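>>> Here is the input, now give the coordinates:
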Amino acid sequence: MHRIIKLIVTHILIFLLAFLGFQGYKKYKVLKIKHLLKVWKKKYHPFPVKKRA
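Take a look at the predicted model:
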């Protein structure tokens, strides 16, 4: 009985860790894409945002 409970708990923990890791990775990926877009806008913007006299 104790072994079965241990097995179930370990499976749930592994699943949770994998799920949280995946969510974190997705969030990180989105943030990275946003950052890259900002960098791209700064480098390759067709018109300067601030006009210097």
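>>> For the rest of this, base every contact and every neighbour count on C-alpha atoms.
OK.
>>> ranges for the helices of the protein?
2-44 (DSSP state H).
>>> so how many other residues sit close to Gly24?
By the criterion of other C-alpha atoms under 10 Å, Gly24 has 12 neighbours.
>>> Next: His35.
Using other C-alpha under 10 Å, the number of residues around His35 comes to 12.
>>> Can you tell me how far it is from Gly21?
In this structure, His35 and Gly21 are separated by 21 Å, where distance is defined by C-alpha to C-alpha, to the nearest Å.
>>> run this one through as well so I can compare:
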Amino acid sequence: MGAEEVLTVISNVGIWRLLKAVGRSRQRLGLDAQRRRLVRSIVAHEERRRVDSEAHP
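Next up, the predicted model:
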């Protein structure tokens, strides 16, 4: 890893920490909502597939 890459990683981590510190609560709410939506869509998809496989053996 070159010096430029190291600096990029450090600055990315710094930016990430800053963003995390600034929008922690808002971000957490957003991520939780996103995760719930994702889980719900996966569950619905699995359920639909299961129903389809039972309907058409």
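>>> Aligned counterpart of Ile14 of the first structure in the second structure, please.
Following TM-score structural alignment, the counterpart assigned to Ile14 of the first structure within the second structure is Arg35.
>>> One more: Lys32 of the first structure?
Counting by TM-score structural alignment, Lys32 of the first structure lines up with Ser53 in the second structure.
>>> For the match of Ile14 of the first structure, give its distance to Ser25 of the second structure.
Using C-alpha to C-alpha, which is the criterion applied here, Arg35 of the second structure is 15 Å from Ser25 of the second structure.
>>> got it, and Gly14 of the second structure?
To Ser25 of the second structure, Gly14 of the second structure is 18 Å away according to C-alpha to C-alpha.
>>> go on, Arg40 of the second structure?
To Ser25 of the second structure, Arg40 of the second structure is 22 Å away according to C-alpha to C-alpha.
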